[in-house]
Structure formats: C-alpha cells, structure tokens
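**Q** show me the folded form of this:
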Amino acid sequence: MKKVTAIFDIGKTNKKFFLFDADYQEVYREYTTFDTIVDEDGHPTEDLKSLQNWLKSVFDRILKSDKYNIKAINFSTYGASFVHLDDNGDVVTPLYNYTKPLDSKITSSFYDKYGPEEEMAVSTGSSNDGMLNSGMQLYWLKHAKPEVFKKIRYSLHLPQYISYIFTGIPISEYTSIGCHTALWDFSKKDYHTWVYAEGFHEILPPIVSTETSINMNYNGKRIKIGVGIHDSSAALLPYVRSIKKKFILVSTGTWSIALNPFSDHLLTKDDIANNCINYMRINGKPVKSARLFLGKEYTIQVKKLSDYFKVSEDYHKSIKFDYNTYFEILQNMKPIFRWEGIVTETMPKETKIIYDNFVHAYHHLMIELVWLQVDSIKEATGDDNIEKLYIDGGFSDNDVYIKLLTHYLRNMELRTTDSSLGSALGAAIAISDSKLNSKFLKKNYSLKKHVPFIIK
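**A** Alright, predicted model coming up:
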C-alpha cells in the first residue's frame, strides 16, 4: 500500500480532496460542489451539513482502500469564516458568508468605541471590510444577536472547524487569525485589546502553531491530523520553504494579490490607503499584501472589447505580445479605459476606444492593467530590496501580461509557476517533517524564467 497524505482543500465553489505521496506528487483527487443554502436573513451561505457529511464519507471510504495507507491528513480552506459551537459541540449559527452586508450602525459603534478606523487598520493589518473582517462577525453577533451569542462556547475559523470534525479538539492557529480578521495586533503579537474588552478571548480556543498535528486513533488507524491552514498562507508556503532569497509572489485570479513575506514593518497609513493588508505566515510573522481587483476588471473590459469589435469571447486567449503594436500604442499613450471595479485618478469619465482592431485595443488595455499591477507590486515591496518575482494563477499564461510585466520590472527576475494544487500542497507541506530543496518548484510547479524583451 502506498503511504500518502490526505488533503481537503475547501474553496467557496469547489471542494477538493487529494492524496499526495512522499514526493508531493498527486496520486488521487476528487471534486464536488454543493448548492448554497440561505441564512436566517436569506443571504446565501455554505451548506455546512452537506460539507461535513462529504468530508466524513470520502475519508472513511479512502481509509478502507487497499491501495493507500493514509499517514496524515490536513485541511486548507478559504478564510474570514467562523463556525460557532455550543457546549455540546453543536453548530449554533449558519456559516455567515463574508459577502453578507454588515449594518453600518454596528461598524460605527465599533470604531466609536475602539478608535479611529485608520489607526485600527494599521495595528490590525485589516482595512474596514465588513464581514470580511471575521472579528467583526463576532462583534455583530454579540451586539445584534445577543441571545444567539450567549450560546457560543467556541468560535472556530473554518480550517480549524474542519480539523475539529476529525479530532473533537477546538484550537486556533496563526494563518486564520492573521487574514484580515481585525482580531490581531501585529505590534503586540497578540489579540488586539478590543478582543479582550469584548470578552472574545474566552470563546477563541488556544492558539497553536500551524505545523501542529495531533496523533490519533481514527477508525482503528493511527493517523497524524493537522490543525488546518488558511488557503492564501498555504499557497505561499511551498515558496517560503524552497526559495532561499527574498521574493514577491503575485497570486493572480479574480483578485491579484502581491505577497511580501519578508516585510518586518508595520503597515503605514499610506499602505492602508493603497489597499494593503496583512496576512500571516505559519510562524506568526506578517505578510504584507497589496490587493488589486485585476482579474475581475480584465473580465469586464475584455467582454466589452469583444462586443465592440464583434469577436468571439475567447478570442483574447489567442493573442500573443507584439512589439510593433506595443511601440505604436506608446507613441500617443494615455488612459482610455474607465474601470468598474478599480478607482484611479487618471481614468477618463468614460471609455473611448481609439483603435479599429481588437489586437491594438487589447494591448492598450493590458498596458494600463500592467501599470496598475506594477504599482501594486511596488506597494507590497516597500523599502525591501527584493529581486525575485513569482507569478502564479490565471495570468501566469497570459503572454501579453507577462511580457509587459517583465519589461516594466526589469530590475526583478520574473518566473511564472503553474500549480492548481497550490494551497493543497501547502497544507501537505505544513504537517510534513521533510525539507524542500531549491528544485521543488521546478519539479512540481512548471517553473519558467522570463527575460525582458530587447528595446529596439
């Protein structure tokens, strides 16, 4: 029987299960999705019961397999989500969705009580993002639903709740506490004073290292069970463990998040104004992160261009970078796109297409977006001297994006990586005793080096 590590990787849409061998090679996977249910206010939310049943049934089935010998299991999930348990370990409330609107009166009362929004953002590394700050979910429950709040014995972030399903042991860990929750004071390296003032420390279980595992007898088998990890921190871990020099990782998708795991400064007021927040490494150190709504904006603008030029919606995927087109556009370059999900000082009041073909308009769009991306990367870098840049996610195979980024950041060595397993692999590495070497990314992530084009 092959010795394997089992990982549940729980996204908002896809729920995935993987088995990895000792070399972190994927040997098995299965996916599922669930329809959302609604909370008491009619807002869509995770179907926790279905999720729990699926977790148990998949794991119990694989345990009985005569092909695999599971030695360890861990869990990677999205953040900003609490599961609240009563004295009997039963779930008290729905898993409130972080997109649920938060009453502005609750937010106002919080900042009136505990200090200006800007100062709180600097100390907690969390801008005011409503329910996306999971600490605010606790504050809202206590003050808007006090009868429900009284029933809570423990509040667990989602990765730790999934670990709890298997161990029955309530715990907290750094990466979940540190992801824009507004709970943590990065200067004190402890919960913020407001958390103690509200008494929330009494329902937040003891904090353990993300690398903690619990050796248990599970259905008659001795298994090492992890405590779970927040997915963004999990995706960062393979890079931190295998790269010796300082680097920036840009994780691209709907959001493009530039992660700097080497910043040892607290965020400044300027950082907060420029959409920076902190995540946390598994050892409790901050990860300075600059957010840009790049993928969403790209999707919106490409759809408009496709409609305007009457080309297929997939046409943009076939376009390669063209130097002559780029140089032509640069002669009279000025912003022509009005963004929908991003605000900049230079954007026009409305989009004005000044080209007669899709390729030129697309190149112009990408230049403008890459300028925003460059600024975001520089925000994350700050004063740190960092020469290595890694790009993963959806934009890593966009030729125009990569060529332009390599050109505008000529002082950095740019490499792209390709791993749909990023956070799942990170969760496996978090509970492994084995060390990663410098060849890990090349072997597991299709690492590619890119050089700037020659300026003619």
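**Q** alpha carbons only for contacts and neighbour counts from here, please
**A** Noted.
**Q** quick one: Met216 and Ile225, what's the gap?
**A** 7 Å (CA to CA, to the nearest Å).
**Q** higher neighbour count, those two?
**A** Ile225 (25 against 15; other CA atoms under 10 Å).
**Q** in which helix or strand does that one reside?
**A** Under the criterion of DSSP states H and E, Ile225 resides in strand 221-226.
**Q** helices or strands next to whichever helix or strand comes after that strand in the packing?
**A** As assigned by DSSP H and E, the chain's next helix or strand after strand 221-226 is strand 229-230. With contacts defined as 3 or more CA pairs under 8 Å, 6 or more residues apart in numbering; DSSP states H and E, the packing partners of strand 229-230 are strand 68-77, helix 158-167, helix 174-177.
**Q** so after the last one, what's the next helix or strand?
**A** Past helix 174-177, heading to the C-terminal end, the next element that is a helix or strand (DSSP H and E) is strand 184-185.
**Q** give the buried residues for stretch 155-169.
**A** 155-164, 166-167 (16 or more other CA atoms under 10 Å).
**Q** tell me which of those is nearest to Ala258?
**A** Closest approach to Ala258 among those (CA to CA): Pro159, at 22.9 Å.
**Q** the nearest residue to Tyr111 once chain neighbours are set aside: neighbouring residues, count only.
**A** Once flanking residues are discounted, Tyr111 sits nearest to Glu117: 6.1 Å by CA to CA, 6 or more residues apart in numbering. Per other CA under 10 Å, the neighbour tally for Glu117 reads 16.
**Q** one more to put side by side:
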Amino acid sequence: MNTTPVIAIFDVGKTNKKLFLFDEHYRIVYEKTLQFTETMDEDGDPCENLQALTEWGRDSLKELMDLDEFEIRALNFSAYGASFVHIGDDGKPVALLYNYLKPFPEKLKEKFYKDYGGEILVSMITASPVLGNLNSGMQLYWLKNKHPEIFNKINHSLHLPQYLSYLITAQAYSDITSIGCHTNLWNFPQNNYHEWVLREGIEEKLAPIFSSANVVDARAFWKDFKVGIGLHDSSAALIPYLACFTEPFILISTGTWCITLNPFNKHPLTQSELQQDCLCYMSYKGEPVKASRLFAGNEHEMETKKLAQHFNVAQDNYKGVEYEEKIITALTKTNAVAQGIKFAERNLSEYRNYEVAYHQLLLDIMQQQIESTKLVIQDDKVNRIFVDGGFSKNPVYMHLLAAAFPQMEVYAASVAQATAVGAALAIHQHWNTKPLPADIIDLKFYAKPSLV
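**A** Modelled structure (predicted):
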C-alpha cells in the first residue's frame, strides 16, 4: 500500500483546537477541529481546560497512528501566546493554565515597575507594552509573590506551544518566538533575559532555549518522529511570507486586531511607539519583528451591527458592498474624512443609505490604519504591503489601502491555515524532500484608485 508522506500540525487557538496533516506540497490532506468548554480558576476567572487539552494532544497522536494511508514523518505545534503550563519534577502540571485576560493585581504591578525602573524603561527594553497577564512573564512574578506554594513546585514553566511538544518528546525547551512576544522576559538590546528574570529566580524555572527551526528525535506508539518544539501563532503565521519573499514587505494581519508586521524594521522601539501600541514579536530565526496594533476588526464588528439595525438589513450585509469610487469622492469633498473622528461619533441619519454609511465607516477605519501602519514603516525601503485575514476579502478596505499607499504595491494575500503552514515550514528541511512550492500564497493586486 502506497502511503503519503506528511507532517502533523497541532494548531491551538483560544477557541478552536485544530489538527492538520500536510503533504509535501503543503496541501491539507486531513483536518480535524474541536472546541473545549473553559473551566474556572480559583478566583472564578475563566481558564483553559488543561486536562482536556492534554488528553486531546495524546489521543490525537494515537488516532493518527491508525491512519494507514499516511506516513507521518514529523510533528510540530503552534498555539496562542502569553500562556504558561507549569510542570513539576514528575513532569505533570502543578498549576492551572491561567487566562492571559485574567486581571493583574494593581499593587503588585506598581511594585514590579517601581523595583525595575518604571513602566517606560522596562517596556522599551523588553519591547512589551504594559499589558498585565498578557505579559506572560508577569504570570510567574504573580505566582512567586501570591502563590509561592505553587511557584516552589515548578520545575519548568513552558509556554503553551512548547508544552504541546513536551507531551510527545518529554523534553522541555523554551522557544524564542514565545519568549520574545510581549512577555517582559527578554532584553532586546542585549539579546538575553531581562535583569529582573535573574534577580527574581525566574530564569531557573525556564527551560533551555532551542531553535524553532530544529527538531528533536522522539518515539511514540512504536514509531520514530522528528518533532519541532512549537511556535507562537503570530510568528508562525509570518513564516510563509518570509519563506516566499526576500524583498522588504509589510504584512497587515487582520482579524479582531489589525496587526502590521515589519520584519525588516531594525530600529529599536521608542517611547512614542510604545505609547501608540507598538511592540515587537520575534521571528523563528530570533530576529525582532516590529509591529503595531489596531482594534479595527472589533470596531468594524460593533459598527456594522449598528448599521444593520439602523438601515434594517442583515448584520452581514457589508459582505455584498462593492467599492464605489464616486461615493468616496463625494464623502471626501464634504470633508467627511477628518483626523481623530471615529465612526461611532457620527450621526447615521446623515447617510442616505447603507452603502454610503459603510463607505464612511471604512474611511474612518482607514485613517486609523494609515497612522498605525506608518508607525512601523518609518524610512525602510518597503515597496509591498500584503493583507491577510478578514479585511483582505473586503474590496472597500483594500481599495482604500491602495489609495493610502500609492507608492506601494498592495495585495490581498491568502494562505490556507497560515499559522499551521508556518509551523510546518519552520522545520521543512527535516521532513520534506521537495523544494518549497511557489503557490503557497494566493495574491490579488489592488491598483491605486484613479482619484489619487
């Protein structure tokens, strides 16, 4: 019986837990998705069901072994960040998988920043805006100060992607894409852990750093595998673009947040940038990726609900709205585009129909997007912008973006399951005998409108 060589990718999001098999052409040949009901921590805050997640990881691998039509050569993992699994000497969790949205004690936060030079200095050094438990290193600081009985039991604290790998390999490692993503742990100028990590005894709880591009050998269910140590999902999603394009580019990853990523911006974060919600991610090769964030997807969701109610149409009516240059021209001539004005402040009765109002919403969002994206472009020689996610399928957004950056080539980009593909590509050389395919990314070019 002929078998298809594949790589298995466990892709863990906050909502969906996915399992994929990719063939050597990075085509999905198997897919399975599950959702788990959250549990509560000791304070009544929601948290991931760690037991269910652990059982799913192990059971899924066993299921894969029963698929005779596939030859599983390698495994890798991607997962959401800012989440630690704390394991004891016996290799089992000694604490819950706390939610990064859990409120962080204000007094403890004040003490931390007072002891280590203030919010501005720490943020600039660690490329981490002050985000409470979203700064995952602060979770360890909290455990040490508020729950020392748990902290003292910890042998290794593993970010979630590395815990998933640990379930298969029983080898504990840290990964730079998780450590380097708004954790407060990493000193970017010195390329090492921040001083507070050493002084607080946190470093001894962290596993050795291992390259995301390498693998470890593991054996499970009487079969041998090459196993990656996992990646932070945002860094994994960037890998297909880094693999396919060498000329400088910007990627705007759109969803609830619109995150502009510039892997070619080598300038250190400034105080002004941090105050405008900029941060740094870390590529799988250990290089800083400057990023800016905009809550545009959330704004779009909220305001389209209001539009639907006002004009008595379906909530997803915007999906049928095509770009109308004459509407944009008319709105621009009436000075409807104004800096600092958000759509929520506008009077919907001023718009004659849904289409005009929706164009106004996108104009207002685009003004914010322009400012956010410019923060990470700076003076770099970037000549292409790729947009993936929800807004890449929105012709009004895409045409307005092309108009806003007429000196650049603007593309809507699509990678099927980009995060999972990125995790597979990170260890390509260890399992795949074929060269990288040229068709991983689908592109659609948007020319600048004639009104520019």
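**Q** rewinding a little: mind putting the buried residues of stretch 155-169 of structure 1 in JSON lines, distance to Asn88 of structure 1 included?
**A** Conversion of the buried residues of stretch 155-169 of structure 1 to JSON lines gives the following (distance: CA to CA, whole Å):
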{"residue": "Ser155", "distance to Asn88 of structure 1": "13"}
{"residue": "Leu156", "distance to Asn88 of structure 1": "14"}
{"residue": "His157", "distance to Asn88 of structure 1": "18"}
{"residue": "Leu158", "distance to Asn88 of structure 1": "18"}
{"residue": "Pro159", "distance to Asn88 of structure 1": "20"}
{"residue": "Gln160", "distance to Asn88 of structure 1": "17"}
{"residue": "Tyr161", "distance to Asn88 of structure 1": "14"}
{"residue": "Ile162", "distance to Asn88 of structure 1": "17"}
{"residue": "Ser163", "distance to Asn88 of structure 1": "17"}
{"residue": "Tyr164", "distance to Asn88 of structure 1": "13"}
{"residue": "Phe166", "distance to Asn88 of structure 1": "16"}
{"residue": "Thr167", "distance to Asn88 of structure 1": "15"}
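**Q** who wins for proximity to Asp47 of structure 1 among the helices and strands packed on strand 229-230 of structure 1?
**A** helix 158-167 (12.7 Å).
**Q** matching residues in structure 2 for that closest one?
**A** Using TM-score structural alignment, helix 158-167 of structure 1 lines up with residues 160-169 of structure 2.
**Q** tell me roughly how far that stretch lies from structure 1 on average.
**A** Average distance, stretch 160-169 of structure 2 versus aligned residues of structure 1 after superposition (mean CA distance after the TM-score superposition for structure 1): 0.4 Å.
**Q** please report how far the residue nearest to the spatial centre of structure 1 lies from Thr77 of structure 1.
**A** In structure 1, the residue lying closest to the centroid (CA atoms, centre = their mean) is Ser232, at 3.4 Å. To Thr77 of structure 1, Ser232 of structure 1 is 9 Å away according to CA to CA.
**Q** what do you get for Ser123 of structure 1?
**A** Here Ser123 of structure 1 is placed at a distance of 25 Å from Thr77 of structure 1 (CA to CA).
**Q** neighbour count: the two, which is higher?
**A** More neighbours surround Thr77 than the other of Ser123 of structure 1 and Thr77, with 27 against 19 (other CA under 10 Å).
**Q** which one in structure 1 is aligned with Glu355 of structure 2?
**A** Using TM-score structural alignment, Glu355 of structure 2 sits opposite Val359 in structure 1.
**Q** name the nearest residue to Phe22 of structure 2, sequence neighbours excluded.
**A** Nearest to Phe22 of structure 2 is Ile28, by CA to CA, 6+ apart, at 4.7 Å.
**Q** that neighbour -> structure 1?
**A** Aligned partner of Ile28 of structure 2 by TM-score structural alignment: Glu26.
**Q** contacts only, for its match.
**A** Shown in contact with Glu26 of structure 1 (CA atoms under 8 Å, 6 or more residues apart in numbering): 18-20.
**Q** can you check Arg410 of structure 1 too?
**A** Pro452.
**Q** out of the contacts of Glu26 of structure 1, which one sits closest to Val240 of structure 1?
**A** Out of the contacts of Glu26 of structure 1, the member with the shortest distance to Val240 of structure 1 (by CA to CA) is Phe20, at 19.6 Å.
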